[in-house]
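Novice: show me the folded form of this:
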Amino acid sequence: MDRGELLRLPLKILGELAKPFVGREEEAKVVLLALLTKEHAVLIGEPGTAKSALIRRVAEIFDMRCFTYLLTRYTEPAELFGPLDINALKEGKYVRITANKLPESEIVFLDEIFKANSAILNTLLTIMNERVFYDGYTEIEVALWSLFGASNEIPEDPELEALYDRFLLRHSVKPISEDMWRDLLKYAWSIERFGYGEPSIKIDRSTLEELHRIIFEVDFTPIENKLLKIFSIFESKNIHLTDRRKGKALKVIASHAVLNGRLATSEEDLLTLKFIAPHDLDDFERINVILSEELKTAYKYLKELEEIQRNVKEVYNYILSFPNITSRFVEYRLLEIYRDLESTRDRVLAMARETNDEKVHRKVAEVVDDINEILSKIKQKIEGR
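Specialist: Model (predicted):
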C-alpha cells in the first residue's frame, strides 16, 4: 500500500466504525485514536451508550482477537487470565490455560473496570504498562494492543488512581441529544432486526502496525508554541498534567493528524487534548471551553453551526404549529421571523468565507438549506393568507 493510500485509510475506518451508532462519532474517534497510538482508553458514562458494541465492531474491522468481561468486586483472576491446568498441577507444574482469555487477546474491553479487586488490579497495571503477565514465577508476554475500560463514574479511591492514570485517553460518554432520537429509533430497529452487519472494511494487523509507525513521522513544528501555551493555561486553571501525560499527548496529536490524512500537525489536532487532560468530570467541560477559546479551528465553526441548526429546527416546528394567518399580529410575527432567519443565513454564509475546511462548508450548505426551507414555508403562509 502506497503512502497516499495509507493516509486515506483512517478516515474510511472511522466512518465504518461509527456507521451503525447514531451520534457516536466522538466515541468512535477515541477508540480509533487508542488503536493508532497503541494506548488504552476509558469511556465514562451511563450504561446503554454503545460502549461495548463499539469495541466489538472495531475488533471485527481489524480482525483482532477480542476479550470482553464485566467486572465485579467478586471477579476471580481466573475468570480473566484463565484457570490453572489441574493435570499439570498434579505433576508439580504451575501452568495456566490462557486460551480465549485476556492474555491471548489483542483488544480487551473491561466493563466496570474500577470495580476490580486488588488481585486483578495489580496484574492489570503490569499488563497495560509492560504487556507482560506475571503468573507465579512465569513471565508471559501478552498479545494486548489496546485495553478499553468502561465505568459509570470516575474512581475516587486513591488505590485506583494508578489504574486510571494508565488510560491515556479518557472520554465522557453522554446520551445523544433529542434531535437525534428519530434516527436512533430507525437504526435501533434495524439493528434489532438484522444486527450490526458485517463491516465493509477489513484491515489486517500489519496495516495497523504500519499506521502506528507512521505517526512517528508527523511534524509538530506548526503547533509546538500553541501546545506549550495551552499547557500553561491548563496549569493556571488548576488542570494538572503529569510530565508523562504531556509527552504522551504528542502521540495522540500525531495520530489525529494521520487520521485526517496529514503528516504535519495543525491546530485542529490540539482538540485531542480534551481526551487527554481531563481528570475529574468537571474537567471535561472546562477543557472544552479553553480549547474552543484558544484554537482557531473548524471545531469552533462546527459547534456554532450545530447550535444554529438546532435553533432553526425549533423555529421550523414553531412555524408548522402556526394556524392560518387571521390577523395582522400573526403576519407581523412571521415577517419578523423571516428577517431574523435572513440575518442568520448571512452569518452562516460568512463562516464559509472565513475557512477553507470542507466539513464546515458541508455543514454551512446543510444549515442554509434548512433556513431556505423555512423561509419558503413562511412565504407560502403569507401568500396564502
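Novice: all contacts plus neighbour counts: C-alpha atoms, from now on.
Specialist: Noted.
Novice: quick one, helices of the stretch 251-385 of the chain?
Specialist: Using DSSP state H, counting those that start in this stretch, the helices of the stretch 251-385 of the chain run over 273-276, 281-294, 298-320, 328-354, 358-383.
Novice: so what does the fourth one touch, helix or strand wise?
Specialist: Secondary structure elements in contact with helix 328-354, counted by 3 or more Cα pairs under 8 Å, 6 or more residues apart in numbering; DSSP states H and E, are helix 358-383.
Novice: any idea how far the residue nearest to A28 when sequence neighbours are not counted lies from E26?
Specialist: Nearest residue to A28, sequence neighbours excluded (Cα to Cα, 6 or more residues apart in numbering): A18, at 5.6 Å. Using Cα to Cα, to the nearest Å, A18 is found at 9 Å from E26.
Novice: want to put them side by side, so please do this one too:
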Amino acid sequence: MLNEKLLQELLQKLPVLRQEIKKVIVGQETVLDEVLVTMLAGGHCLLEGVPGLAKTLLVRTLAQALDLPFRRIQFTPDLMPTDIIGTEVLEEDHSTGKRFFKFNKGPLFANLILADEINRTPPKTQSALLEAMQEFEVTYAGQTYPLDKPFFILATQNPIEQSGTYPLPEAQLDRFLLYIRIGYPGEQEETAILAGTTGSRKTNVQPVLNASDIIQLQQLVRDVAIDPELIGYVSRLVRATRPMTTHVNEVKEWVRWGAGPRAGQALILTAKAFALLNGRFAVTMEDIKVMALPVLRHRVLMNFKAEAEGILPDDVTNMLLQKISRTATVLS
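Specialist: Sure thing, here's the model as predicted:
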C-alpha cells in the first residue's frame, strides 16, 4: 500500500488527466468517465457510435495523455490474424549459415491498443484478440509471448445496422469490460466543436500518467471498500437478468440469454473504479447504478419479441434497477 503522500499525489493526477483530454474532446462527460473507469479497472472497452462522433479522436487523445506505447490497428475486411499478433519469418545466421524462424511481434504488442472499426473485419480476425484480452498473452506456433502491462484495448465500432459490418461473437463481447455508446453532441457542444476544429489553432495534450502510475491505480481500485450488502445486491441484479431463474416476468418475456458471473465481477470492479475516480474509497449504491448500463448492455441478449417491440438491454437493466431492493429478494 502506498504511503499517504504518494497516494494523494497519484489521485491528484486523475482530474489533471481528465482536463488534458477535455482540451480536445468537447462534452461527452459520461463517455470520458467510462473510458477512464475502464483504464482504472484494468479492462477493455467497446465504443459504439455513428461515424464522425470522435470515437477515434477520444482514444488518440487518451494515448497522448498517457506516457505509454500506443498502436492503432485499422480493421478492414481483408485483415488477417497474423496482421495483429505477428508472424514468424525465416532468417539466417550469417556466422553459421543456419536458418531459423524468428517471431516478429505485431501491433498488438503495445500497452494501449486502438482497434479501430473492429466490426469491419470478419469474426476469424476478431477472435485473434480473445487470448490477449483475457490472458494478457499471445500464443503463436506453440510459443506463448506475454504482453506488457498495463494492457488495454479500446475498440470502436459503427452500429451493426450499417452496411459492411460483422457482429462481434458473444464470447468476445463478454471480454469487453464496458460497452460504451456515444450519442450526438448537444447544440452548444456541437457549436464549440465546429469553432474549435475549423481553425488553425493546435492543441497540445501533455502526458499525465505513466505505466507505473496506472498499475498502482489499478491496485488501488481493488482496495476500494464495498459493503457485503452491495455485493449481494450485484449478485441479485445479475441473476435477475437470466430468464431461466429470474422472478421478473419481463425478463422471461424479452430476454434470450442473461449475464454470467463475469458481469457481476465487472460491475463491482467498475463501481470501485468510478468511486476512486471521484476521490472516494468506498462504493455507494449510486456507483453501481451508474455502471450497470455499460456493464450489462452487451451481456443481456434480447429475443425476437423484444427486438420487434423495440425493447433494448438498457430498458431491461433500468427496469431491474427499480424492481430489485438493496436488501430484499427480487420482486415479481
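Novice: before we move on, back to that, tell me which of A18 and E26 of the first structure has more neighbours.
Specialist: Comparing A18 of the first structure with E26 by other Cα atoms under 10 Å, the one with more neighbours is A18, at 19 against 14.
Novice: what does that one correspond to in the second structure?
Specialist: Under the alignment (TM-score structural alignment), A18 of the first structure pairs with K22 in the second structure.
Novice: tell me how far that match lies from K13 of the second structure.
Specialist: Taking Cα to Cα, one finds K22 of the second structure at 14 Å from K13 of the second structure.
Novice: ok, now Q265 of the second structure?
Specialist: Applying Cα to Cα to Q265 of the second structure and K13 of the second structure gives a distance of 26 Å.
Novice: between the two, who's got more neighbours?
Specialist: Ranked by neighbour count (other Cα under 10 Å), Q265 of the second structure and K13 place Q265 first, with 17 against 14.
Novice: tell me which element the more buried one falls in.
Specialist: Take DSSP states H and E as the rule and Q265 of the second structure turns out to sit in helix 261-277.
Novice: where in the first structure does that helix fall?
Specialist: Residue span in the first structure matched to helix 261-277 of the second structure, by TM-score structural alignment: 243-259.
Novice: mean deviation of that stretch from the second structure?
Specialist: Compared with the second structure after fitting, stretch 243-259 of the first structure deviates on average by 1.1 Å (mean Cα distance after the TM-score superposition for the first structure).
Novice: in that stretch, what's buried?
Specialist: Neighbour-count burial for stretch 243-259 of the first structure, with 16 or more other Cα atoms under 10 Å as criterion, is recorded at 245-246, 249-259.
Novice: make a markdown table out of these and add distance to S172 of the first structure.
Specialist: Formatted as a markdown table, those follow (distance: Cα to Cα, whole Å):
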| residue | distance to S172 of the first structure |
| --- | --- |
| R245 | 18 |
| K246 | 20 |
| A249 | 18 |
| L250 | 21 |
| K251 | 20 |
| V252 | 17 |
| I253 | 19 |
| A254 | 22 |
| S255 | 20 |
| H256 | 19 |
| A257 | 22 |
| V258 | 24 |
| L259 | 21 |
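Novice: what is the nearest of those residues to V142 of the first structure?
Specialist: Closest to V142 of the first structure out of these is K251 (22.2 Å), distances taken as Cα to Cα.
Novice: what's next to stretch 129-146 of the second structure, contact-wise?
Specialist: Stretch 129-146 of the second structure is contacted from outside by H44, I85, T87, L147, D148, F151, F152, I153, Q172, R175, using Cα atoms under 8 Å, 6 or more residues apart in numbering.
Novice: one more pass at 6 Å, please.
Specialist: With contact meaning Cα atoms under 6 Å, 6 or more residues apart in numbering, stretch 129-146 of the second structure is reached by L147.
Novice: that one aligns to what range in the first structure?
Specialist: So stretch 129-146 of the second structure is aligned with residues 124-141, judged by TM-score structural alignment.
Novice: can you get me the start-to-end distance on that stretch?
Specialist: OK, stretch 124-141 of the first structure end separation, Cα to Cα: 13 Å.
Novice: mind listing what's buried in that stretch?
Specialist: Buried residues in stretch 124-141 of the first structure (16+ other Cα under 10 Å): L124, L125, I127, M128, R131, V132, F133.
Novice: can you redo the residues you listed as TSV with secondary structure and distance to P199 of the first structure?
Specialist: Shown next, in TSV, are these (DSSP: H, G, I helix; E, B strand; the rest coil; distance: Cα to Cα, whole Å):
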residue	secondary structure	distance to P199 of the first structure
L124	helix	30
L125	helix	32
I127	helix	29
M128	helix	28
R131	coil	29
V132	strand	31
F133	strand	32
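Novice: what about the counterpart of P107 of the second structure in the first structure, neighbour count?
Specialist: Here P107 of the second structure is matched to L102 in the first structure, going by TM-score structural alignment. L102 of the first structure has 28 neighbours, counted by other Cα under 10 Å.
Novice: now L102 of the first structure: how far from L35 of the first structure?
Specialist: Distance, L102 of the first structure to L35 of the first structure, using Cα to Cα: 17 Å.
Novice: ok, the buried residues of stretch 124-141 of the first structure vs V289 of the first structure, which is closest?
Specialist: Closest to V289 of the first structure, out of all of those and judged by Cα to Cα, is M128, at 31.2 Å.
Novice: need the strands for the stretch 51-200 of the second structure, in chain order.
Specialist: Ranges of strands within the stretch 51-200 of the second structure are 66-67, 70-74, 86-92, 99-105, 112-116, 137-140, 143-146, 152-157, 178-181, based on DSSP state E, counting those that start in this stretch.
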